[in-house]
Structures are given as C-alpha cells and as structure tokens.
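Trainee: Build me a structure from this.
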Amino acid sequence: MTQDDKRRIAKPHIVEEWVGKVYTFICIAFLIVTIFSMVYFVASRGASTFVTDKINVWSFLSGIKWSPEGSPPMFGALPFIFGSFSTSLLAAVISAPLAICAALFMTEISPKIGRKVLQPVIELLAGIPSVVYGFVGLSIIVPFFRSVFPGQGLGILAGGIVLSIMILPTITTIATDALAALPGGLKEGSYALGATRWQTIRRIVLPTMLPALLTGVVLGISRAFGEALAVQMVIGNAPHIPHSLFESASTLTSVITLSMGNTVTGSTHNNALWSLALILMLMTFVFVFIVRWLERRSKV
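Mentor: Alright, predicted model coming up:
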C-alpha cells in the first residue's frame, strides 16, 4: 500500500474526528450558556426585591406574614420555606426505609424476583405524571384523613405521603445501583468468617454503602423540594406555619405557581415571587453540593 492510499484512508477518519469534536464543543457550550443564563436571570429578578424594592433580606426570610395586597404589603417567606422543608423531609423519612429495603431485596435477598416483579413496578411509578399523584392523594388520602383525624384532611402529612410515593423510585433506583456495585469479595469474606446473610447486610453492606445510599436520599429530597403540582393539590395552600401535620400549609413552589400569573411584571409582588424562585434554586445547588460530597466519601 502506497503512502497516497494511506492518506486517502486516514483522511475520512480525521474529518469525522474533527466533526465530532466541533459538535461536542457546540453542545457543551450551549449547555453552559443556558445554565448561566438561567442562573443570571433568576438571580437578577430575585435580587430586585432587595435592591429595587428595598425589602430587608432578614425580614423577608424570617417573616411569617404574607400579604402582598395589604396596606402596607408584607412579604414573609418563612411559612413557604417551612412548608417545603417539612414536606420534603417527611417524604424522605417515609420513603427512604422502604426504598432501601426494596433495594436490598432486589440485590441481596431475591434478585430474580426483584428484577422480574419489583423493578418494573418501581419503573412504572417513575413514569406516572405528578398530576396523577396529586389527584390520587386528593381522592383517597385527603378523604381518609378527613374521616379519621380532625380537620379537612389537607396538610403537611398528606403532602408528605404523596411526595414519598413520588420520590420512592428515585431513591430505590440509586440504592439498587449502589448495592449492585459492592465488591463481591466483601460479602464472600463475611460469609467465610461464619456471618449470616442478615449479619453481612447489617455489618458489611449497609455501613460500606452508606454514603451512596444517602446520595439517593438527598436526590429524593431535592426532587420533592421542587415538586409543585402534586403537593399543591393536597397541602391546602394556606400562607401560615401549621401547628400540626393535619393543618393546611403552603410551599415555595405552590405559591409561585398559584400567584405568578396574577402579578404584573416588575411589581413588588412579582419580584418577591422571583425571590422565592431564587431560594428554590439556591437550595437545589445546596443539594447538588451535598450529593457531590457524599459521592467523594463513597470513593474513599
């Protein structure tokens, strides 16, 4: 084969490589520009509440009175922050043990039945729209609470249960992948020393994979923290801090979705809603940093 033939063969490969590099660079640049544009837009609009409208940051974050149409108008975001955190943490408390137990069943106890039965069911839950979860909660959970407990059935507990079902597939999937990646030598060594299966799970599997399991829980909390429609349908949307799990409350996402379309762009009320969106975005960044930290811990 002559040198000219080798050049003719190598030329298409060089062109394809450059085309792939240019296309990849364009995609990455587009993603970076999009992310930074979104962050800048939300941050600039959210900061207008404190820069342009001269609302005190501390009074906004710690205030318990939300009355945009009052005289004078009051913008206290604490009830919404409390509602978002309480429903998200309650959902994690309910779903995390179920998800981890389901992952242990699929990986350690009965992998065949888990892959054939449980895993498809969990994947089916992940594909259901959030409005369906909200409608089911409004039709089943809320009437049940109304008939058993005092109140209207709407509240933190109803929202937490609906969110726990929604984030169950996320935590289960991540926990399953983490447990499946556990080196087999650790379990075999435990069995060789005479440990039972439950002793191996409790003393070897769970402590070793704890950072990875917590990563799934944090991602589930992040998913619940940003959910709007489902929790909005069952929480009651009352702008105050509830004194029990059966009292109506509101979240950051629910007040934004309910009020944003009824405000004038550039008004104090509109800017305050953008400030709530900024809080949501900052909390998302916090959850991402926690996940990254846990991932580094799991690799140590």
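
Trainee: Only C-alpha atoms from now on, for both contacts and neighbour counts.
Mentor: OK.

Trainee: all strands for the stretch 1-150 of the chain, in order.
Mentor: 66-67, 74-75 (DSSP state E, counting those that start in this stretch).

Trainee: Just put these in JSON lines and tack on distance to residue 34.
Mentor: Shown next, in JSON lines, are the strands of the stretch 1-150 of the chain (distance: least, Cα to Cα, whole Å):
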{"stretch": "strand 66-67", "distance to residue 34": "33"}
{"stretch": "strand 74-75", "distance to residue 34": "30"}
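
Trainee: Please convert those strands to CSV, extending it with mean neighbour count and distance to residue 7.
Mentor: Output for the strands of the stretch 1-150 of the chain, formatted as CSV (neighbours: other Cα atoms under 10 Å; distance: least, Cα to Cα, whole Å):
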stretch, mean neighbour count, distance to residue 7
strand 66-67, 16, 72
strand 74-75, 22, 70
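
Trainee: Here is the second sequence; please produce its structure so I can put it next to the first one:
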Amino acid sequence: MAQSTKVQQPKPHIAEEWVGRVYTGICIFILIVAIFSMVYFVASRGLRTFIGDGVNPLELLTGLKWNPGGEPALFGALPFIFGSFSTSILAALIAGPLGFCAAVFMVEIMPGFGRKFLQPVIELLAGIPSVVYGFVGLSVIVPLFRDIFPGQGIGIAAGALVLSVMILPTITTIATDALAALPSGLKEGSYALGATRWQTIYRIVLPTMLPALLTGIVLGIARAFGEALAVQMVIGNAPHIPRSLFESTSTLTSAITQSMGNTVMGSAHNNALWSLALILMLMTFVFVFIVRWLEGRSKI
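Mentor: As a prediction, this is how the structure comes out:
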C-alpha cells in the first residue's frame, strides 16, 4: 500500500507581510497628517481676516471693491469669485461636448485611428506647462479676439478658451474609459431593435454614461478653478465684474499670485489673501464631494 505523500504548504512570509503593513500604515499616516496640516495652516491664516482684523465675512464674499491697503481698507472679493467661476464654467461648456465627441469617435466610430493617433495627441496636452498655454493665448487668441470683437482681446473669453484646451484631456480620458466600459449587450440590443448608430449614441450611450461624463467635467472645472498662470496672462487682472466676455477681470488665483509676494506677513492685506486661498480650498472640497456623489450615481 503506497504511502500518501504529504504536500507541504509554503509558510507565509510573516516578516515581509509585517514590513508591508508597517510601510503602508506609515504612508497613510503621513498622507493624513499632510492633508490636515495643510487645511489647518490655510484655515488658521485665512480666518485671521475675520477674527483679528474684524472684516465681515459677508463683506468679503459680496463686496465689489478690493483695496486692502487703502483708507478705508476694502475687502470685496466678489469680482475674483465671479471671475474664477465664469472662466471655469465657460471652459467646461466648451470642453465638455468636445471631450464627449472625441470619446465617441475613438470608441464607436473609428477606434483604430482614434486610439492610435487622436488619444495620444489629446493626452499630450496634459503634459504641456501652463505658461505655454498662457503664452499661446497671449500671442494668438488675444490678438484674434482684438481683431474680431470690440475691446483689447483680453477677458473671460480668452481665459475660458485657454482653460478649455487645458482641461480637455481630463474630460476626454474619463469619457473614453466610461464609454469603453459600457456592456456590449446594451448597444447590441439597441441595434437589434432597429436603432441607428446615432440613435444608439444619443438615446442609450449618452444617458448611461452621463454621470461619468459629468464627473470628468467637474474634475475639469476643479482644475480650471485653481489654474493661475495661464489665466493670469490673458484675463487682464482687473478687480471688477465685467459687463461682457471681452472685458478684463481677475480670478482668485490671479489675485493671490500677484499680491502675495508684495505683502507683509500678518498684515491685513496678507490675511485677506489667505482668506482668498481658504475660499479656493473650500471650493475644491465642494468639487470633490460633487465628484463622489456623481460616482455613486453612475449606472456603469
């Protein structure tokens, strides 16, 4: 009677597993500490405007005049908030349809040509520095708008057009991934019922991937909202609410980058700039929460 050979199971590498857990725990701890430290640093300095300098938060959010060094000091940040939202939302309105159409082209219409040539070109846009976008906008878009429309060419329209190109890779990549992840039976069932390709895209594909597309648009708005250099070069940096798309205005990031180096730490002007940074950070958190909510509603 043959003796049954007992197969020895490999012993787990307890030491390696312990090292991996400790390393992962340290990385998570550093990440949490860095995030909370950043939030505390910006919030502690941004709140000094209201606590130490006695500025009314409603005045900061709704005031139209910005002159922290004047007599009396004016802390109206509404033109900067309006400029940030207007350029970001207009850029998303331009880049959103373009990103969706590019995704449909690469996945549905010509996947071979699209994934081989178009997708690398679009992803290449994400690696171009912001100063290059700003220089191109200042050299090409601003003179073009100056020749076609009234004004000097600088303003919300020029800034939004530059930002739309910058956020196009984000929206296109997310839309492409969502479109490629659609179940094949969804489109085949539509074709079996007699729908054309465009009817399937419009009535089946777009409603199904709409949460993912909105996620890409919100992420693009978040990136455009925090962009400084490219917008600063083409928007004019005038602290007032414009009456048209071709008048100069300013954004939160432009106001911070232009004035932060010229203020004294702890002064009312410096604290007001930190308050603008706090508003910028809070809006970033809002965009993140919106993205998480859209991901929870995704049908894919």
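
Trainee: So residue 217 of structure 2 belongs to a helix, correct?
Mentor: Yes: judged by DSSP: H, G, I helix; E, B strand; the rest coil, residue 217 of structure 2 forms part of a helix.

Trainee: What about the aligned residue in structure 1 for it, how many residues nearby?
Mentor: Taking TM-score structural alignment for the superposition, residue 217 of structure 2 sits opposite residue 217 in structure 1. By other Cα atoms under 10 Å, 28 other residues sit near residue 217 of structure 1.

Trainee: so what's the residue lying closest to residue 146 of structure 1 once chain neighbours are set aside up against?
Mentor: Closest residue to residue 146 of structure 1 apart from its sequence neighbours, by Cα to Cα, 6 or more residues apart in numbering: residue 153 at 4.3 Å. Neighbour list for residue 153 of structure 1: 141-147, 246-247 [criterion: Cα atoms under 8 Å, 6 or more residues apart in numbering].

Trainee: Residue 251 of structure 2 too?
Mentor: Contact partners of residue 251 of structure 2, counting by Cα under 8 Å, 6+ apart, are 79-84, 232, 237.

Trainee: Sort out for me which of the residues you listed are in helices.
Mentor: Among the contacts of residue 251 of structure 2, the members falling in helices (DSSP state H) are 79-84, 232.

Trainee: Residue 55 of structure 1: how many residues sit nearby?
Mentor: 17.

Trainee: try the one 3 residues further on
Mentor: Residue 58 of structure 1 has 9 neighbours, counted by other Cα under 10 Å.

Trainee: What of residue 263 of structure 1?
Mentor: That count, for residue 263 of structure 1 with other Cα under 10 Å as the rule, works out to 13.

Trainee: Could you do residue 33 of structure 1 as well?
Mentor: 12.

Trainee: swap in residue 140 of structure 2?
Mentor: For residue 140 of structure 2, using other Cα under 10 Å, the count is 12.

Trainee: Look up how far residue 96 of structure 2 lies from it.
Mentor: As judged by Cα to Cα, to the nearest Å, residue 140 of structure 2 and residue 96 of structure 2 stand 23 Å apart.

Trainee: And residue 88 of structure 2, by the same measure?
Mentor: Distance of residue 88 of structure 2 to residue 96 of structure 2, computed by Cα to Cα: 12 Å.

Trainee: likewise residue 253 of structure 2?
Mentor: For residue 253 of structure 2, the distance to residue 96 of structure 2 (Cα to Cα) stands at 23 Å.
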